[in-house]
Each structure stands twice: as C-alpha cells, then as structure tokens.
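Provided below for reference: sequence and predicted model.
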Amino acid sequence: MRKVIIPVLICLLTITGCSKRYDEQTITEAKKVATSYIENNYKSVESIKLEEPYRGQMGSLKVDGTVNEIGFSISFNEDLTFKGISTEEKFPERKDECKDTSCEY
C-alpha cells in the first residue's frame, strides 16, 4: 500500500507545484506590460486579447493572447520586465525602430 501512496503524492505535489496562482496586482501589472510592449513594438495592432497569466515550465510568468486574432506567448522576468515573445505566423511586423532592440514600453 505504501508503494502506491508515495508515487501518487509525488505526482500530486509536482502537478500542484507547477500551477502557481498570482495575486491580482501581479496579474494586472503583467497584462499592462504585455499590452504596452506589443503596442509600442509592433505595427498595425488593432486588437489585443490576453488570457490569465500562468507559470511556465521554466518557472517564469507567462501570458498568452492574440493580436488581431493571431496568437502569441510573452514571458516576463521576476521584476515583470519583458523577457521574450513567441508568435504565430502572420503576427504583425516589428516597427522599424524596434527591430534591433525593443522600444520603450
């Protein structure tokens, strides 16, 4: 019986440990930074829709969403500054002045 309980507990701890919930202030700030980053670094942004922030596999806070109905995932450093973004095909192009380095957001 013990041999079954220990692996089950380990699995439960692993699963629940990866689903860290963030407080409202952190959620609000992450969404604000994500919106600002996209608006200031990409051309032709007509609409931005964001999902709830979550903890990614590597431990950083992430927000998924769409810009003009095209998906993206943005990740943040611990201080909620921009870390990286992955985008789907046909995502809006970066602004010319923001291609080499991110523009102020």
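Received, thanks. Everything quoted here is computed from the prediction, not taken from an experiment.

contacts and neighbour counts: CA atoms only from here.
Noted.

Which parts of the chain are helices?
2-17, 24-41 (DSSP state H).

Just give the nearest non-adjacent residue to Asn77, would you?
Nearest non-adjacent residue to Asn77, counting by C-alpha to C-alpha, 6 or more residues apart in numbering: Lys83, 5.5 Å away.

I'd assumed Val63 was in contact with that neighbour.
No: between Lys83 and Val63 there is no contact under C-alpha atoms under 8 Å: 11.5 Å.

re the thing from before, among the helices of the chain, show me which one is buried the most.
helix 24-41 (a mean of 16; mean count of other C-alpha atoms under 10 Å).

Give me the helices and strands touching that helix, please.
strand 61-67, strand 82-87 (3 or more C-alpha pairs under 8 Å, 6 or more residues apart in numbering; DSSP states H and E).

ok, second structure coming up, stack it against the first:
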Amino acid sequence: MKSTAAVFLLVFILGCNATSSTETFDKQTIEKAREHVESYFRHNYKNADKITFSDDTSDPMEGLIINGTVNGAEFSASVEPETFVVKSVGETEGFPDVKEECRDTVCDYE
C-alpha cells in the first residue's frame, strides 16, 4: 500500500513540474515570430489578405505557437523560436488555399 501511494505521489509531482514549466517568450521574439508567420501565409497561400493575431502563444509542449485569423478563418502556427521557421499550421474551415506552386515545397518567406 505504501509503495502504491509513493508511486502515485511521484507521478503527481513529476506531472505538476511538467505542466508548470511552460516557457514564456519575450515580446520581441513573439513579434518576430508573427512577422515570419505573416510572411509565410502571404507567400504560400492564395488571397491571404487580412491577417490578425491573438495574444495566446501557449503551447503545452513548450514551443512557440502563434494564433490568429486569416480572412476570418482561425489558424494555429507552430514556430521554432530560435530560427523562426514555421514548423506546422493548423487551419479551420474557410482558410485560404495553398498556392499551386507551394503545394509540394514550402515557398520562400522571411
């Protein structure tokens, strides 16, 4: 019984440490990531006209997530905080289509 309680306590403590250690990023890093995400959308998607960003940059895996909308459709972009490379994008219905020339390979962006 004691060993079960000890294992439970150990898992609980480790779980708390894992969830409380989310990294936060300074305003300059977030702004630069937003610039790269905007460039990514403008270079890789058709008619990415109106891009807005939300304040939420949380990621349970301790990365940098940029959230917002493109033409009113929501997105969530995972960005490498050291190089500002867009690693992946989650899109909702109504999101602009990818440009034909950018379907197989990501088109250049800044």
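Okay, I see it. Since the structure is predicted, the reported quantities are computational estimates derived from the model, not experimental observations.

rewinding a little: if I look at the residue nearest to Asn77 of the first structure, how far off is Leu50 of the first structure?
When distance is defined by C-alpha to C-alpha, to the nearest Å, Lys83 of the first structure is 17 Å away from Leu50 of the first structure.

And these two? Which one has more around it.
Leu50 (17 against 13; other C-alpha atoms under 10 Å).

which residues sit in contact with the alignment partner in the second structure of the more buried one?
Using TM-score structural alignment, the equivalent of Leu50 of the first structure in the second structure is Phe53. Applying C-alpha atoms under 8 Å, 6 or more residues apart in numbering, one finds that Phe53 of the second structure lies in contact with Arg34, Ile66, Asn67, Gly68, Thr69.

looking at those, which has the most residues close by?
Ile66 (24 neighbours).

Pretty sure that one sits against Asp59.
No: with contact defined as C-alpha under 8 Å, Ile66 of the second structure does not reach Asp59; the gap is 9.3 Å.

List just the one of the helices and strands packed on helix 24-41 of the first structure that sits closest to Ile15 of the first structure.
strand 61-67 (16.6 Å; C-alpha to C-alpha).

same for that closest one, what does it pack against?
helix 24-41, strand 48-50, strand 54-55, strand 70-76.
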